[in-house]
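Chemist: Sharing a model that was predicted from the sequence below.
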Amino acid sequence: MGSRTILSSGTKTEQVFGYSRAVRAGDFIFVSGTTAMGPDGPVGEADIVAQSAECLRRIEEALAHFGAGLNTVVRTRVFVTDIDQWRRVGEAHSARFAEILPTTTIVGISALFDPRLLVEIEADAVLTTG
């Protein structure tokens, strides 16, 4: 796989849990589950579309650290606390990925680490194609 480079956002959660914000291994980039949590609560407050958009913005920012963009994403995984909101989350996802069309999974879960969080998204990207 070649070299391995990590990106840390320096959050307490990373330190407690022992993980990286993103890892580049060779031509592959793996972005950890991303929420909209800010210092004062979720960006977008109780709006699942706004939270989803913020998750995707942060994923794009992590990819940019490695010289990549959303156009390199080949897979996303979406976790929502209310599966009935899947279409609304899909709106935010489609707004960023309608032309890219990565594979994706959406899963309903009982909760995230803060009850105000409604969605978490992770992404895998490939820098070259063969």
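Modeler: It's in.
Chemist: going forward, measure contacts between C-alpha atoms and count neighbours the same way
Modeler: Noted.
Chemist: Tell me who's in contact with W86.
Modeler: Counting by CA atoms under 8 Å, 6 or more residues apart in numbering, W86 makes contact with 80, 106.
Chemist: T105 versus that one, what's the distance?
Modeler: Remark: distance between W86 and T105 (CA to CA, to the nearest Å) = 11 Å.
Chemist: now the longest helix seen in the chain: how far from the chain's centre is it?
Modeler: In the chain, taking DSSP state H as the definition, the longest helix is helix 48-65. Averaged C-alpha coordinates place helix 48-65 at 6 Å from its chain's average position (CA atoms, centre = their mean, to the nearest Å).
Chemist: For it, which helices and strands make contact with it?
Modeler: Contact here means 3 or more CA pairs under 8 Å, 6 or more residues apart in numbering; DSSP states H and E; on that basis helix 48-65 packs against strand 28-34, helix 86-97, strand 119-126.
Chemist: One more to weigh against that first structure:
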Amino acid sequence: MPRTRIFSGSVFEENIGYARAVVDGDWIFVSGTTGFDYRAGTISDDVVEQTRQCIANIRAAMEQAGFSLADVVRVRYLFPDPDDFEPCWPVLRECFGPAAPAATMMAAGLADPRMKVEIEVTGKRQG
């Protein structure tokens, strides 16, 4: 089965040269995804709203490939300010809690100072 690439229309994908997600068999690898609303070209100043938008962007890529958040087996959270992580827990629990994936949170600078969170996931189709 050939690899399939999923694009969201983000200018970052085009400018940097990557896909939002890559599907390889029963696996999906979703690139680090930020809280930009790609249709509106905006990003909220609020970290919780950015987290919701990150997950909406991830969900859209996964659904386009026939996956769901229930298929997530690994998640990585990146926060420039580690104090922003805990306020996001309720949203993260709501979206990823049912799958209970392996998870890591790291504090790291992101490409744009407006970005307060970036999330990367790996999923495996349940069979």
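Modeler: Ah, there it is. If you're wondering where the values come from, they're calculated on a predicted model, not measured in any experiment.
Chemist: hang on, the earlier thing: hey, which of the helices and strands packed on helix 48-65 of the first structure is tucked in deepest?
Modeler: Mean neighbours per residue, mean count of other CA atoms under 10 Å, is largest over these for strand 119-126, with a mean of 23.
Chemist: With adjacent residues omitted, what lies nearest to F36 of the second structure?
Modeler: Excluding the flanking residues, the one nearest F36 of the second structure by CA to CA, 6 or more residues apart in numbering is I43, at 4.6 Å.
Chemist: What are the neighbouring residues in contact with that neighbour?
Modeler: I43 of the second structure touches 35-37, 50, 114-115, counting by CA under 8 Å, 6+ apart.
Chemist: Mark which of the residues you listed are buried, thanks.
Modeler: Buried subset of the contacts of I43 of the second structure (neighbour count, 16 or more other CA atoms under 10 Å): 35-37, 50, 114-115.
Chemist: Please tell me how far G66 of the second structure sits from I6 of the second structure.
Modeler: 11 Å.
Chemist: er, E49 of the second structure actually
Modeler: For E49 of the second structure, the distance to I6 of the second structure - CA to CA - is 24 Å.
Chemist: Any figure for the gap between the residue nearest to F36 of the second structure and V23 of the second structure?
Modeler: For I43 of the second structure relative to V23 of the second structure (CA to CA), the value is 27 Å.
Chemist: Same check on E118 of the second structure?
Modeler: Taking CA to CA, one finds E118 of the second structure at 20 Å from V23 of the second structure.
Chemist: can you pull the contacts of the closest residue to S8 of the second structure other than its chain neighbours?
Modeler: Ranked by CA to CA, 6+ apart and with sequence neighbours excluded, the top spatial neighbour of S8 of the second structure is R20, at 6.2 Å. With contact set as CA under 8 Å, 6+ apart, R20 of the second structure has these partners: 5-8, 13, 30-33, 61.
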